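[1] Take this sequence and fold it.
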Amino acid sequence: MANGIQLTASDRRILEELTRDGRLSNKELAARVGLPASTCHGRVRALEDAGIIRGYHAEIDPVAAGASVEALILVGVHDAVRDRLPRVTERLRRLPGVQRVFLIGGEQDLVLHVACASVPALRDFIREHLGSDRDLGRTQTQLIFEQHPGAAVIPL
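    The predicted structure follows:
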């Protein structure tokens, strides 16, 4: 059960199609998943109300938008800050260039996916926003050369 509703095979097909193209009209979506338009609309509404569909957005290619460098930055948080981790995460999420923030287990606490115009811009980002932040400890930066989205949209 996901967020209070049992996902049906039709729900899973709806989610797969909307993941491929969130701009589908209800009529086209219904045709693709083999449901009457009114039923499809009701299922989409139920998925939205349950929080399974969180929203619709445009997927922007960072390189085409001028960000030629992407990186994953592993970030450690000082022990004294652990009780404030949600606030730290929210602050980092709002930094310019941050695509996503992941709370992880292991040696580090967070991973930031950032997109910058250049390597010097990435260096400046780290210095200005991470290196000077007293809540944060050591960082480790990994450059992203390519991204390849996985096929799975919905958990098995």
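[2] going forward, measure contacts and count neighbours with C-alpha atoms only.
    Fine.
[3] And Val101, how close does it get to Val77?
    13 Å (CA to CA, to the nearest Å).
[4] before we move on, what about Ala37?
    From Ala37 to Val77 the distance is 49 Å (CA to CA).
[5] Look at those two and report which has more neighbours.
    Val77 (20 against 17; other CA atoms under 10 Å).
[6] let's see this one next to it:
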Amino acid sequence: MEALAEPGQWKTMLSLALNTGLRIGELAALSWDRVDLASRRLLVKRNVYLSHLCSPEGGHEREVPLNEWAPKVLREYPRRIDSPWVFPQRDGGFIHHPQHTCAEAILRNATRASDPSGVKRWATTPSPATSLCAECLSRPSRN
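    Have a look, this model is predicted:
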């Protein structure tokens, strides 16, 4: 089985996705040399699809401006010196199956969000996905 991404990175990954609109495969393929915090922009040059690095959707690289929150989130996120990837797997490589790995992380967090009786905290809200995102973002980072 593939080595999963570090648990604490999901909060940062989700925050960056919400602040930039990057897709999960683009986040998995994002390397630090494509991030310019001083200029508040990043370059989407790659995507992960079927375990391979390829061109982003549409076949063209694009520059994405960073709002005021995205650089702060990335500055606070610990950078691994043994990997060029912003969100590496535990072994330092890029996340080969980001959709699968992300789904597993959501399920793990949903399980953790259950109270002792087994009732999900977000079960009574109209949008479980929105509530789960809020739950993930409100948790302290485990890095």
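[7] Give me the TM-score for this pair.
    Laid over one another, the chains give 0.25 as their TM-score (TM-score structural alignment, normalised by the length of the second structure), with 64 aligned residues with a CA RMSD of 4.9 Å.
[8] Quick check: neighbours shared by Val101 and Val77 of the first structure?
    Jointly contacting Val101 of the first structure and Val77 under the rule CA atoms under 8 Å, 6 or more residues apart in numbering are Leu110.
[9] which SS state does the nearest residue to Asn19 of the second structure once chain neighbours are set aside fall under?
    Among residues not flanking Asn19 of the second structure along the chain, Ala70 sits closest, at 6.1 Å (CA to CA, 6 or more residues apart in numbering). Here Ala70 of the second structure is recorded as helix under DSSP: H, G, I helix; E, B strand; the rest coil.
[10] which ones are touching Ala70 of the second structure?
    Going by CA under 8 Å, 6+ apart, the list of residues near Ala70 of the second structure reads Ser15, Leu16, Asn19, Thr20.
[11] my read is Glu70 of the first structure is in a helix, agree?
    No. Counting by three-state DSSP, Glu70 of the first structure is not part of a helix but strand.
[12] Settle this for me: it is touching Leu112, isn't it.
    No. Counting by CA atoms under 8 Å, no contact exists between Glu70 of the first structure and Leu112, whose distance comes to 10.3 Å.
[13] Distance check, Pro71 of the second structure against Gly25 of the second structure.
    20 Å.
[14] With neighbour numbers in mind, choose between those two.
    Gly25 (24 against 20).
[15] For the helix or strand Ala105 of the second structure falls within, list every residue counted as buried.
    Counting by DSSP states H and E, the element that carries Ala105 of the second structure is helix 98-112. Going by neighbour count (16 or more other CA atoms under 10 Å), the buried part of helix 98-112 of the second structure is Pro98, Gln99, Thr101, Cys102, Ala105, Ile106, Asn109, Ala110.
[16] Output these in a markdown table, with distance to Ser138 of the second structure appended to each entry.
    What follows is those, written out as a markdown table (distance: CA to CA, whole Å):
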| residue | distance to Ser138 of the second structure |
| --- | --- |
| Pro98 | 22 |
| Gln99 | 22 |
| Thr101 | 21 |
| Cys102 | 18 |
| Ala105 | 16 |
| Ile106 | 14 |
| Asn109 | 12 |
| Ala110 | 13 |
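[17] Nearest to Arg62 of the second structure among the residues you listed?
    Pro98 (20.3 Å; CA to CA).
[18] picking up where we left off before, more crowded one of Glu70 and Leu112 of the first structure?
    The neighbour comparison of Glu70 of the first structure against Leu112 (other CA under 10 Å) goes to Glu70, with 25 against 21.
[19] Fine by me, thanks again.
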